[in-house]
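S.K.: I would like the atomic coordinates for the input below:
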Amino acid sequence: MPPFENILVDANRQRARGRLYVICQLVGFTLLFFAQLFFAHFFKNPDTGYGSLSFTDVLTQFHSVFVGLIVTHFSRRYIDAWGWKEHGWLKLLPRMVAMAIAMAVVWTILAQGWYFGVMRHEFPENILPPLLFLIGILNSSFITMGWLSVYFIYHVFDRFNRSEIARLRLAAVVKEAELRALKSQVNPHFIFNSLNSVRALIDEDPQRARSAVTQLANMLRYSLQSGSNQTVPFEDELTVVNDYLALEQVRHEERLRLKLDIAPGTLRRVLPPMLLQTLVENAVKYGISTRASGGEVSIAARIENHDLLIEVRNPGHLSERRDRVNSESTGLGLRNALDRLQLLCGDDATIDLRQTGADEVTATVVVPQSNVDLASPRLKAEPRATLKPALSER
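M.R.: Okay, the predicted model is just below:
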């Protein structure tokens, strides 16, 4: 997410927290007002246990609650200014107790001062004024301690959520940087190999060389267009592989053959750009280029457990050191393909390279669709050269 958008999101979140605070204050102290009215009504007449409340009684309770609202609000401003919300519980607890008592003292002074001083009510005969003051502080302390507890518990969870959001933002930035770094390694990887094929044609067959340049231009265009996309439709990957194999046929002639077994439901599924091309390039490099007789590259795709499963087969043998995708002998392309795939789709995404026959190697790719953008836009279609009959579809 761009920095400016982060600022807007943080500002909106700050306003939402402010609105929530106001709502909680009004609702909480309104409930406290009605609770105090109930108890004042119940204890109005000690003999009967209930009694009617005068307007003065209601006004007194309203004043007491209003004072509590003001005291807690201004206490919040000091708490924010002193940075207490960032403290841990061990450091915060003694401060909470001291703050609760201080708030209760101020609340009691203002409430009883108004009741006995301004309203000129008489002190109860059966209780001394200092004791009445201490009782008021004790009662108010329970309320202020409860208020502080709710306030700090909310901010503990809010701080945890903010740290989690910051961690996710950082992870997204790191992920994007890693993807860009891997893409910058993949693009030159196939470009240089393709240029070698075009160079071999310049003197031998200029007409085919021009066609090969067109095919290479299509690949470069696709690489540039897909560079800004995290995923592309599988159909677009098949199209660029068509151009790549047409270029490779320049070198290998009839030694390179192709079979396709593509389930129709796979064409609109998505995968990282250049993933299929990397697999096919690896198959040609290790299965066709090293054999005088060449061989057949087979591409199959189907949906399995809602995921896109791709199999690329080529003739050849794997040594024990090539049994794993991340071994040094498989080259930069497959390692980058696996890294990009897992960065986008998670650890459920796999690339498995195995010996599946006496003279057959299969690269199997599982692309989970639940963690990727299924609505990835189609790239702009360009005219494609038709493959020679030797590259036929099953």
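S.K.: going forward, measure contacts between C-alpha atoms and count neighbours the same way
M.R.: Noted.
S.K.: tell me where the protein has helices.
M.R.: Here the chain has its helices, by DSSP state H, at 3-42, 55-82, 89-112, 129-201, 206-226, 234-252, 275-283, 331-345.
S.K.: take those helices and write them to JSON lines, including distance to residue 122 and mean neighbour count.
M.R.: JSON lines is the format used below for the helices of the chain (distance: least, C-alpha to C-alpha, whole Å; neighbours: other C-alpha atoms under 10 Å):
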{"stretch": "helix 3-42", "distance to residue 122": "17", "mean neighbour count": "13"}
{"stretch": "helix 55-82", "distance to residue 122": "14", "mean neighbour count": "16"}
{"stretch": "helix 89-112", "distance to residue 122": "11", "mean neighbour count": "17"}
{"stretch": "helix 129-201", "distance to residue 122": "10", "mean neighbour count": "15"}
{"stretch": "helix 206-226", "distance to residue 122": "84", "mean neighbour count": "18"}
{"stretch": "helix 234-252", "distance to residue 122": "87", "mean neighbour count": "21"}
{"stretch": "helix 275-283", "distance to residue 122": "87", "mean neighbour count": "22"}
{"stretch": "helix 331-345", "distance to residue 122": "75", "mean neighbour count": "20"}
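S.K.: will you turn the ones you listed into TSV that also has distance to residue 315?
M.R.: TSV is the format used below for those (distance: least, C-alpha to C-alpha, whole Å):
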stretch	distance to residue 315
helix 3-42	50
helix 55-82	69
helix 89-112	65
helix 129-201	20
helix 206-226	26
helix 234-252	15
helix 275-283	8
helix 331-345	17
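S.K.: right, so of those helices, which gets closest to residue 317?
M.R.: Smallest distance to residue 317 across those (C-alpha to C-alpha): 11.4 Å, for helix 275-283.
S.K.: to check against the first, give me the structure of this:
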Amino acid sequence: MGTSVFNWLSEKLASQRYQYWALQYSGWGGYTLLTFIGGFFWVENHWLYTGYIAVATASGIAISEVMRRGFQRLWDRPAASRLVGSLFVVILAAAVWAAIKFGGSLWLYGRESDEHPVVLAVYWFSYSFLIYMTWAALYYGIKYYQASQLEQEKALKAESIAHQSQLKMLRYQLNPHFLFNTLNAISTLVLDQDGKTANTMVTRLSQFLRHSLDNDPMQKVTLAKEVEALELYLDIEKVRFVDRLQVNVDLEGDAPKGLVPSLLLQPLVENAIKYGISQREWGGEINIRARVFAGELLIEVSDNGPGVPPEALAGLGSGSGVGIRNTCERLRALYGEEQKTRFCNLPGGGLAVNLRIPFEQDA
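M.R.: Model prediction:
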């Protein structure tokens, strides 16, 4: 019961209309209470005084509602027009309310007063003007705050859409890049009149592309599933290399549960095959290792090929290679400064690519 009432109240207060009336009643309720306490102990007829306050409050609420409608019409005007128009509305509202309260005061206390009527009129107008200027300042302050929040939400939404579009673009770039390389290999097999092997590669290629297209490019997958997807790609390459390609996978501890961007490993392995394994007549091996350390997922993809010249290591992540550059850009877009990509030559020969990203799991 208590939870349902709380949820209902939260939903109502989320509406700007209910927020306005909640503030309206709260503000005027505070005015009524302070006015009542301020005169309760020195007025003689409390019933008349209570009636006077009720009329003053009711008229104050009604006039402020008319003011709000006037401010709404002025909202889209230029700043100078809005300022002058709002000031005129406040002056007019204060004059009307002052007349109502002044008349009520005469009815309540009579005409006995040492003050000049002009002085009394200035007093009641000044008092009413101060109240309505405060109301107008709060109204516009809240209005400008809401407009600022709305613009900020629009900016964040636009930034989010642009970010997602960038990630989708980077992710979809992998398919044409990989497809070109594979079709080139199939073309070579056809020219060599190796139709059976070419047909096998086409079948494996269709399976891999179906898998990549069926998966949401914005959805992260576990490292275990990423390795399963990688096996589809490796099935294609093993048709070409037969027993010249060996792949070793070692996922320690909670590493298989870690979430990674889809098709993260494929371009790294493809790069290792193209520049490492294919350069050696007897082939070679690729090692994929992953572990969790200090809240981070550490992934290494290495080969035992010739490696790269030391002067070329620094430019690997931003060079002309589509796969490696694409992977680095995707990680930067997803994780910002919380990720790190490092390339290094191994002492025994070959290149190692080390990735460090935050360790995340499915909720």
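S.K.: could you get me the TM-score between them?
M.R.: The TM-score (TM-score structural alignment, normalised by the length of structure 2) is 0.85; 350 aligned residues with a C-alpha RMSD of 2.9 Å.
S.K.: measure whatever residue of structure 2 lines up with residue 218 of structure 1 to residue 362 of structure 2 for me?
M.R.: Under the alignment (TM-score structural alignment), residue 218 of structure 1 pairs with residue 207 in structure 2. Distance, residue 207 of structure 2 to residue 362 of structure 2, using C-alpha to C-alpha, to the nearest Å: 26 Å.
S.K.: now swap in residue 141 of structure 2 and tell me
M.R.: 42 Å.
S.K.: ditto for residue 309 of structure 2
M.R.: In terms of C-alpha to C-alpha, residue 309 of structure 2 sits 40 Å off from residue 362 of structure 2.
S.K.: where does stretch 240-251 of structure 1 end up in structure 2?
M.R.: Going by TM-score structural alignment: stretch 240-251 of structure 1 matches residues 229-240.
S.K.: can you give me the offset of that stretch from its chain's centre?
M.R.: 37 Å (C-alpha atoms, centre = their mean, to the nearest Å).
S.K.: check stretch 182-189 of structure 2 too.
M.R.: For stretch 182-189 of structure 2, the distance to the chain centre is 43 Å (C-alpha atoms, centre = their mean).
S.K.: average distance between it and structure 1?
M.R.: Following the fit onto structure 1, the mean deviation recorded for stretch 182-189 of structure 2 is 3.5 Å by mean C-alpha distance after the TM-score superposition for structure 1.
S.K.: tell me where the stretch 251-394 of structure 1 has strands.
M.R.: For the stretch 251-394 of structure 1, applying DSSP state E, counting those that start in this stretch gives strands covering 256-262, 270-271, 295-304, 307-314, 350-357, 360-367.
S.K.: what residues in structure 2 pair up with the longest one?
M.R.: It stands for strand 295-304 of structure 1. Aligning strand 295-304 of structure 1 against structure 2 (TM-score structural alignment) gives residues 284-293.
S.K.: without its sequence neighbours, what residue ends up closest to the aligned partner of residue 61 of structure 2 in structure 1?
M.R.: Under the alignment (TM-score structural alignment), residue 61 of structure 2 maps onto residue 69 of structure 1. Of all residues not flanking residue 69 of structure 1 in the chain, residue 29 sits nearest, at 6.7 Å (C-alpha to C-alpha, 6 or more residues apart in numbering).
S.K.: tell me who's in contact with that neighbour.
M.R.: Residues near residue 29 of structure 1 by C-alpha atoms under 8 Å, 6 or more residues apart in numbering: 65, 66, 68, 69.
S.K.: in JSON lines: those, plus distance to residue 342 of structure 1.
M.R.: Converted to JSON lines, these look like this (distance: C-alpha to C-alpha, whole Å):
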{"residue": "65", "distance to residue 342 of structure 1": "58"}
{"residue": "66", "distance to residue 342 of structure 1": "58"}
{"residue": "68", "distance to residue 342 of structure 1": "55"}
{"residue": "69", "distance to residue 342 of structure 1": "53"}
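S.K.: related to what we said a few turns ago, out of the helices of structure 1, flag the one nearest residue 356 of structure 1.
M.R.: helix 275-283 (13.8 Å).
S.K.: quick one: that closest one to chain centroid distance?
M.R.: From the chain centre to the centre of helix 275-283 of structure 1 is a distance of 29 Å (C-alpha atoms, centre = their mean).
S.K.: tell me the residues of structure 2 aligned with that helix.
M.R.: Going by TM-score structural alignment, helix 275-283 of structure 1 lines up with residues 264-272 of structure 2.
S.K.: and the contacts of that stretch?
M.R.: Under C-alpha under 8 Å, 6+ apart, the answer for stretch 264-272 of structure 2 is 174, 178, 226-227, 230, 233, 286, 301-303, 305, 323-324, 327, 351, 353.
S.K.: if we go to 7 Å?
M.R.: Stretch 264-272 of structure 2 has contacts (C-alpha atoms under 7 Å, 6 or more residues apart in numbering) with 230, 301, 303, 323, 324, 327.
S.K.: now, which of these sits nearest residue 94 of structure 2?
M.R.: Distances from residue 94 of structure 2 to these, taken by C-alpha to C-alpha, are shortest for residue 327, at 65.8 Å.
S.K.: fine by me, thanks again.
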